[in-house]
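Asker: Structural data only, the sequence is not supplied:
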């Protein structure tokens, strides 16, 4: 990780979504809590930067291939019935 490195993220979400979080998975299995890391999305935002500190945690969980999946989820999905977004795959630096 380079000093001051961050990951810019932009998205759109249904207005019903209440507690958005960006979820990283090092295996692609988002149900596996050992290999997943959730980052709260600031309320009312449609873009933000994932800081270097969080990226370092994601990299620490990486299984060595440098690839991680991420998707947007509503932490309150049981109430709102908002489904997770499609997963995107990113390459860690």
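Answerer: Yes, it's here. The structure presented is a predicted model; accordingly, all values stated were derived computationally and were not measured.
Asker: switch to C-alpha atoms for all contacts and neighbour counts from now on
Answerer: Noted.
Asker: what's the single longest strand in this structure?
Answerer: Longest among the strand segments of the chain by residue count, using DSSP state E, is strand 67-74.
Asker: And that strand, what's buried?
Answerer: Neighbour-count burial for strand 67-74 flags 67-74 (criterion: 16 or more other CA atoms under 10 Å).
Asker: Nearest to residue 48 among these?
Answerer: Residue 48 lies nearest to residue 72 out of the buried residues of strand 67-74, by CA to CA, at 12.8 Å.
Asker: Make sure that closest one is actually in contact with residue 23.
Answerer: Yes. Under the criterion of CA atoms under 8 Å, residue 72 makes contact with residue 23 at 6.2 Å.
Asker: Use this one as the comparison:
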């Protein structure tokens, strides 16, 4: 499912206008990014949590020519599923 399909599905299920659903998704994305930039953990109960994590400098290999390069340290976002989500995904 891509972004537009998600917007269409949410619009149908909630009865909200597609424009409102799009604005809500955009704002949610902005808030998650803003909080993560400030080093905050974002927890969505029953779904999972997003947490910024520092990835240290490390060597990597260029797949085209095999040369090694040193990647600089950077902040990544780590997502951890909630136990409830994992349980629902694995119900039979």
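Answerer: Ah, there it is. All figures in this text were calculated on a predicted structure; none of them were measured in a lab.
Asker: With both chains overlaid, what TM-score comes out?
Answerer: Taking TM-score structural alignment, normalised by the length of the second structure as the basis, the two superposed chains have a TM-score of 0.25; 39 aligned residues with a CA RMSD of 3.5 Å.
Asker: who does the helix or strand following the longest strand of the first structure touch, helix- and strand-wise?
Answerer: On the C-terminal side of strand 67-74 of the first structure, the nearest following helix or strand under DSSP states H and E is helix 77-80. Applying 3 or more CA pairs under 8 Å, 6 or more residues apart in numbering; DSSP states H and E, one finds that helix 77-80 of the first structure makes contact with no other helix or strand.
Asker: Could you pull out the strands in the second structure for me?
Answerer: Using DSSP E, strands in the second structure cover 42-44, 48-55, 58-61, 68-71, 74-81.
Asker: For residue 59 of the second structure, list the residues it contacts.
Answerer: Listed by CA atoms under 8 Å, 6 or more residues apart in numbering, the contact set of residue 59 of the second structure reads 68-71.
Asker: So residue 24 of the first structure sits against residue 68, correct?
Answerer: Yes. In this structure, residue 24 of the first structure is within contact of residue 68 by CA under 8 Å, at 6.6 Å.
Asker: Which strand or helix spans residue 24 of the first structure?
Answerer: strand 20-25.
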